[in-house]
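Asks: structure for this input, please:
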Amino acid sequence: MEPAPYQIRDISLLFVEDEIEARDMLSRMLGMNYPGLTLYVAENGVAGLEIFRRMRPEIVMTDINMPLMNGIAMSREIKQIEPEATIVAVTAHSDTSYLLSAIEIGIDHYVLKPVNYEELFGVIDKVVDKIMLKRLVGEQLEQIRRREQQLSEAQKVAHLGSWEWDAQSGQAVCSDELYRILGLEPGTVPPSYRAFLERVHPADRDTLEKGVAQAIDGRQALSFQYFRIVRPDGSPRIVRGQLEVNFAESGEPVSMIGTCHDVTEQKGAEAALRASEQRFARIFQATPDLLSITSAADGLYIEVNRAFLKALGHQLSEVIGHTAPELGIWVDERERQVMLQALQNQGEVRDLEVRFKSRSGRQFVGLVSAEPIEIDGRECVLTLFKDISERKRLEEARARLAAIVESSDDAIMATDAEGIITSWNAGAEKVFGYSAQEMKGRHLSFLAPPERKEEISRLRQGIPDEEQVTHFDTVHITKDGTRIYVSLTISPIRSADGTMVGTSCIARDVTERTQMEEIIKHQAQHDTLTDLPNRKLFMDFLALELAQARRNRRSLAVLFMDLDHFKQINDTLGHAAGDLLLQGVAQRLKRCVRESDTVARIGGDEFNVLMPDLIQSDDVGKVVGKIMGVFEAPFLLDNVEVNAATSVGISMFPEDGDSSEELVQKADSAMYVAKQSSGSSYQFYNDEINIRTVARQKMERMLRAAVQKGELELLYQPQVRIDTGRVVGAEALLRWRHPERGVLLPAQFLAVAEETGAIIPIGEWVIFNACAQMKKWQAQGFGFAVTVNLSNREFRQPNLLELTSRALAQTGLSPHALELEVSEKGIMGNVDYSLRNMRRLTEMGVGFSVDDFGVGASSLHWIKQLPIGKLKIDRSFIRDIVTEPNDLAVVSAVICMSHNLKMKVNAVGVETQEQLALIRSHGCDEMQGELVSGPLPPLEFEKLVANM
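Replies: Model (predicted):
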């Protein structure tokens, strides 16, 4: 077992550092990594020098840049007091001036900040090993020297264990020293050769006896025989024995004289020295740094370690006996000369940054240290090269990262394990307004408003258990008190053993984005014109209130409102005025409902009101009464007073339904009934409405299927030239042969078709079939045109031009044989659109007539600009023309105006000769009505034309 005379507690270290955090951290790390180390701590060079004078520690670890006395000045004083003291500089300074100053005063090691603890502890390990090895070797050498001196003195004065044996008596005489070696008190055991042999170790006894016998037989002295003695207490001693035999003339031995030298300690020292040499060799070879021993005289390599050969790519045989320049391992020969010069001037070199290159040409940066040593009397140099290429790369990467962090617009922060801010970049200062000096040392939750501090603390508590990044949006407060929305990302910083030692935080100001998202969310749920909730939000509210009503067993009401005659107002005064009316209605509705009620605009001129938590049924009537009342006062639209009215339908929960969709649909049905009855009224949903709604829905389904089932047909009413009596046109009139109700007139189903959109496919069927029929009549020689009625919705369809062109092309009908009849109201709905579409169709050759002229409120300014070929006077004026002078006056005025505008006039609904005579007398061009014929099927129409 190897002796270990020294422990680390025999070594003391002085640590000098002015920064409290760095001093505390390194002190704790030293205590943890070197238990038993005597540690002295000072906050500056003056205090450190005072401690050194009193305690004389073996190792001094110091910062360079400190107040009162810097590390260079303190180290210079320490070296003067104790040149053998080992000094390790730990500093952020790495420039040449500090390096040269450190070399000049003899600082042994140089470690850069930020501290790489692995590197620092590697340096301290080397220093401790060196101190312990130096002590051990020195002690052992001193023991060897002392033993050799004692041996020399013993030889001079015969101070050895000695004995003399008489052959005749068999007795021996022993010196006191021999008794001591044997572990006996002088004279306690009768001395004899046999008694001496009993003290010899059994394993060595036979060898000793053989040696003595050989000495007697060979008549020569027994020199330096080593054997072990076992003392009475069982402890072994190693002795070196020597004897000389005296012979009689007869050749018989008469006596023997001998000495025994106890060499136990010497042998132990020799074993320790061999163990030390072996340990040094193992350390030399196992060191990961590049180690070499060269001759001081010529620079030839004497020994290198495995790391040296591996890093540089050479074989041992290629290195030993050669020099560094021969191997070409220095990138710059000048760096080697600087090292040699420093070695010569200061006696050693510590952590000089140089560059080496391998046999393959790979270059790497390292720190070289060198000091002279003596091996077997030969002056040599021990050189250590530490590869710091990776560290340099990491430092450069760290510098680049630091630059990126500082240039980022995002707030990038770091905290310790307790959430205390330790790092704060320029982006954080820009986002929050606080400087790094103001924020370092504060808790991360300092930025959170009072109601969010618990949220931050709770999220941080969960981070140690999380493997991934924590990301969430929250609110922070800037230095000027402004609340901003931030997107915060927190990730753990872990030590090598996985323990969380801090967090990194990235905060991005997303206030504008959040506000825009809120605006977009608001717009997605609200009507942009009135800022009322839209249909989706209304239905969400309704679903929530329904769930609440079920739990509390309360009632609620849904109101469905539709403005009366809104389209007429919109068409007459324009869309801008219509928008103002909708906004005005919204404002009045919000003022007349309860605070718990919800007013929503569903679309167009339709509004919904949700009235939850009803206790008395009268509550609905009171609110509806207020709603109807707000329409009593006119609305001011761009300085024009406009009277408006509304129809309201009401459904109740739970009486009328249990779902949101059902309640809204039934309120809609009730509103439809209110509007159909008189308008400007309200209607509660009831069973009768349900019956009518079901019937209306059934009609809608059957109407959509009527085209495919062939249930539609066209009848034709002749249009007659009054002055000649000839048929000059045929108006196509639609009929529906209902499978259950028989033949239905347009008035019985077109309203439903308009509302549901079924009018579009029906209208296409009408125009195609009318054109096809007219094409047949053209083949028969009929030269008149067919008139097709367009509903307002058909007239406003974007594809009207394309549809008409396609019908003419597919049927082969000339455009001049087609006349489209539109209502006065349909034209005035969008005059610009009407003018553009009508002009394109008339350019093709298609004619236009206006139906029900005089009923609407069209502007003559626009009528005269439209390409209208014929005006049709509504039958309401013709019916009483004989008895009502006013009707006759209107008819006369329309005829006169039309002729002045180069338009023809057709009187609709002529049933008597008296009516015919009056319109003829006022110059009316055409007529149609029962006086000539009602609508006829094509074959009967053909017969009528043939007979006229």
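Asks: going forward, measure contacts and count neighbours with C-alpha atoms only.
Replies: OK.
Asks: and the helix or strand hosting residue 100, how far from the chain's centre?
Replies: Using DSSP states H and E, residue 100 sits in helix 96-105. Relative to the centre of its chain, helix 96-105 is centred 48 Å away, using CA atoms, centre = their mean, to the nearest Å.
Asks: before we move on, what about stretch 796-804?
Replies: How far stretch 796-804 lies from its chain's middle: 51 Å, per CA atoms, centre = their mean.
Asks: ends of it, how far apart?
Replies: One end of stretch 796-804 to the other measures 13 Å (CA to CA, to the nearest Å).
Asks: buried residues, whichever helix or strand comes after the helix holding residue 100. List them.
Replies: Scanning forward in sequence from helix 96-105 by DSSP H and E, the next helix or strand is strand 109-112. Buried residues in strand 109-112, counted by 16 or more other CA atoms under 10 Å: 109-111.
Asks: one more, for comparison:
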Amino acid sequence: MAPAQGQSLSPGFDAGATEFELAAQLYQAIFFHDGPIARDTVRALCCSALASPDGCFVLGDGLAGDAPWAALQIQSRASGTLAAGQPPLGASQPNRLGLDLVFAGRHLGFLGVAARAGGYDGEALRRFADLGALLASMLHARTSHDQRVEALASSEREIRRQSQMLDQIHDSVITMDPQGYITGWNAGAERLFGYAASEVIGRNILLLYADEDESMEGFFNAFLADGSREMKVRRRKKSGEVFWASVSLSVSHDEDGTPSGLIGYVVDISDQQCAEEKLRLHARIFECAGEAIMVADAGERIVSVNQALCDITGFAERELLGCTPALMNLGSGGARWDEIRRALDAQGYWSGELQPLRKDGAAYPAWVSVSLVRNTADAPSHYCFVFADISARKEAEEQIYRLAYFDPLTGLPNRSLLFSLLAQAITEAHRKHEHGALLFVDLNRFKHINDSFGHTPADALLAEVARRLTRSLRKEDVVSRLGGDEFVIALFDINRREDAAIVARKLLAVLAEPFFVEQHEVLLSASIGISIFPEDGRDAETLIRNADVAMYRAKQTGSSSYLYYSREMNLRSLERLKLEGSLRHALDRGEFRLHYQPQVDLASGRITGAEALLRWEMPGHGMVPPAQFIPVAEETGLIVPIGEWVVDAACRQLRAWLDAGQAPVKIAVNLSPRQFSQNLPRTVLGILRAHDIPAELLEVEITESMLMHNADSVVAMMQEFAAAGVSMSLDDFGTGYSSLSYLKRFPINTLKIDQSFVRGIPRDANDSAIATAIIGMAKALNLKVIAEGVETAEQQDFLKSAGCDEMQGYRFSKPLPADPFAALLCASNG
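Replies: The predicted model follows:
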């Protein structure tokens, strides 16, 4: 066992010790636990091996101890290496031995032994020389070992120093072998990726890749092929987060210069990538923006424009760069630019509408925003102009305004604009204690023109009416079209109430002049209602409503006229609205009744039939006169379901009489023009079939006005009735535009002389002549004639003598409910 460090090796050797034992002891002394050489032990071993009482062992060139050892050293160096059998060195001390320890030409130390009794023989000299050679080789080995240890320690210190330096680098540094396995991982890499060095060293770099299609081989090949030392790639952190990284690579080489691995320098460039992407995006937005963008420097010189600006203005980019915005009337002088500059100085921003110039000099409306850009020193550096051509938008706004406030057909103000103007005028009139008037104009019988000529010619006629009305008024007056054939005229300033009547008469005269529609002369008339403000209303709604009421009353006179509004008119209008409301529910509530007025044969005096007349018994009001509710039913369209009820009720009553054994009698029902539609014949014939009534027991009455419109469709329907056996009578003949062509074209069985002609006979010669003519014409056409409204014996005798077939009226009987009529029928026809 080797002695502990610092312990002297007991020189328990003698000259007879074996060479192996001596070498082992010397090795132990020289390579003692990698510590310093135990020089005293070596010296003692050498002295024991030569049985010398003392000796000297020195490392390197220096000598320790007294001068004699130095002298001995010099002698030894002077005489060269000892050889076996040489005489002792030195004349004064022949018994001392000294030897330089040299190996491979390198001086490693000195060994010397003192004199001993009897001196040193040849064997001792040989042994001393071998001992020196052994020490020299061991010292060489120890020196080489120490050098390698020192080199290794120095390398380890350098590695530690480099590792410390790498850890001080904020960014990540990763080293890899040629196969991509991680060999180095600094603190920056740990911070960036979240992996500790112990988690990644020895693992492949693919651990950090984010894209599955990216291979390590491809990455390295790209690096080696392109010579690129920097690449942008996507990497994945331990948390799973993917980020953009800049990877810079360099190749490491071994001692022979062969590539031994790669050193990667990885930087997170996510923020930089986002910033670059944002810059690219901004650049694309700048170039692709639909709005024009222009940037000028602090000296108001244009430095950048986008394509939209060139498209809008017609200027090429090269024509604008270096110029001032004044080239396009966007700045650099002028009162407006001074205003813009003040806003920019105060708040850094201005926006508003300007009139820039195109390259051809044409101005156009543009909405312009100007921003002042300041540098880091807060000094103005650039002006940014953003503007859009709003010509189309302005045109669209004008179009929307026209559609919103003007009638598209006539170009006149519509209801919305009229209400707005009226509100302002009423306020102004109230403040100044002035008066104004509203004239509600409605064209009479315009629907007939629309039906006769069609919508397009009728619209052209309305446009001409608008032009005539406008030309007839002052510039300050307003003509408005509410819709259809209704116009409202506002006279904002009149001196007297009577002035409105003067204007109304003027307008009626202008409208009475002939119009021409498709080269046909057309005569129009109108009804005008007048309301005065502020007396008749203090808001537009009330004034128009009251003028409408007055117009309706004027229309009821049946001629071209005008009327002022009065409170009584409004009361009547309210009564009419109440009547309309009750009428809408009368059918559901079963408030209608049928009365039957007998039709009597003038020759025999027997009842041949009856006209079914509608009666309305309103709860709490009693019987409502037909003259009151029939026009309301016509206007509201309620006459259609009411008329269908009349036909059904008449057929139901006929069925009841027939079932009771009553002799068959023909019942006539009136049809309104509003009821005439393609479904009318099917509806009526369906009711007949439902009640099993023979078609010849039903007669439908129509008026002349019905024949004037849509004659072809009316003929078709009447022929359908005739084919089914339903007879037709023409009511109120002679009161309208009587035409013999009607009697020729339509399958009519009976003419009814209107009571307006019967009332004057026989005293009135004209009425008597008209009645006689109608009877004669009917007879010539093989038509039956019935006279309405016969009340006196004289009327009855005249009609009988003139050849009239039948009569109805109070002379014989007033209209009766079903049961009294049935009783009268039985008594009459006994």
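Asks: about what we covered before: out of the buried residues of strand 109-112 of the first structure, which one sits closest to residue 699 of the first structure?
Replies: Using CA to CA, residue 111 comes nearest to residue 699 of the first structure of the buried residues of strand 109-112 of the first structure, at 94.3 Å.
Asks: what's the closest non-adjacent residue to the closest one?
Replies: Among residues not flanking residue 111 of the first structure along the chain, residue 90 sits closest, at 4.8 Å (CA to CA, 6 or more residues apart in numbering).
Asks: that neighbour -> the second structure?
Replies: In the second structure, no residue is matched to residue 90 of the first structure (TM-score structural alignment).
Asks: buried sites along stretch 278-297 of the second structure?
Replies: Buried residues in stretch 278-297 of the second structure (16+ other CA under 10 Å): 286-287, 289-297.
Asks: how long is it end to end?
Replies: 23 Å.
Asks: and the angle from the helix or strand containing the residue nearest to residue 111 of the first structure to helix 96-105?
Replies: In the assignment (DSSP H and E), residue 90 of the first structure maps to strand 86-91. Strand 86-91 of the first structure and helix 96-105 are oriented at 170 degrees to each other (axes from the mean of the first three to the mean of the last three CA atoms, to 10 degrees).
Asks: that older thread, could you dump the buried residues of stretch 278-297 of the second structure to JSON lines with distance to residue 176 of the second structure?
Replies: Formatted as JSON lines, these follow (distance: CA to CA, whole Å):
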{"residue": "286", "distance to residue 176 of the second structure": "45"}
{"residue": "287", "distance to residue 176 of the second structure": "45"}
{"residue": "289", "distance to residue 176 of the second structure": "48"}
{"residue": "290", "distance to residue 176 of the second structure": "52"}
{"residue": "291", "distance to residue 176 of the second structure": "53"}
{"residue": "292", "distance to residue 176 of the second structure": "53"}
{"residue": "293", "distance to residue 176 of the second structure": "51"}
{"residue": "294", "distance to residue 176 of the second structure": "52"}
{"residue": "295", "distance to residue 176 of the second structure": "50"}
{"residue": "296", "distance to residue 176 of the second structure": "52"}
{"residue": "297", "distance to residue 176 of the second structure": "52"}
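Asks: just send those residues back as CSV, with distance to residue 312 of the second structure and secondary structure too.
Replies: CSV is the format used below for those (distance: CA to CA, whole Å; DSSP: H, G, I helix; E, B strand; the rest coil):
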residue, distance to residue 312 of the second structure, secondary structure
286, 15, helix
287, 14, helix
289, 12, coil
290, 10, coil
291, 9, coil
292, 7, strand
293, 11, strand
294, 12, strand
295, 16, strand
296, 18, strand
297, 22, strand
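Asks: now residue 330 of the second structure: which helix or strand?
Replies: Using DSSP H and E, residue 330 of the second structure sits in no helix or strand.
Asks: was I right about it contacting residue 356?
Replies: Yes. Counting by CA atoms under 8 Å, residue 356 is a contact partner of residue 330 of the second structure at 6.1 Å.
Asks: neighbour-wise, which of those two wins?
Replies: Taking neighbours as other CA atoms under 10 Å, residue 330 of the second structure and residue 356 compare with residue 356 leading, 24 against 19.
Asks: next, residue 408 of the second structure: secondary structure please.
Replies: Under DSSP: H, G, I helix; E, B strand; the rest coil, the three-state class of residue 408 of the second structure is coil.
Asks: what helix or strand does the closest residue to it other than its chain neighbours sit in?
Replies: Distance criterion CA to CA, 6+ apart; nearest residue to residue 408 of the second structure, sequence neighbours excluded, is residue 402 at 7.6 Å. Per DSSP H and E: residue 402 of the second structure is located in helix 391-405.
Asks: show me what counts as buried in that helix.
Replies: By 16+ other CA under 10 Å, the buried positions in helix 391-405 of the second structure come out as 402, 405.
Asks: where do the helices of the stretch 451-600 of the second structure begin and end?
Replies: Counting by DSSP state H, counting those that start in this stretch, the stretch 451-600 of the second structure has helices at residues 455-471, 498-512, 540-556, 567-589.
Asks: may I see the buried residues of the third one?
Replies: Neighbour-count burial for helix 540-556 of the second structure, with 16+ other CA under 10 Å as criterion, is recorded at 540, 543-555.
Asks: again, but for the first one
Replies: Neighbour-count burial for helix 455-471 of the second structure flags 457-466, 469-470 (criterion: 16+ other CA under 10 Å).
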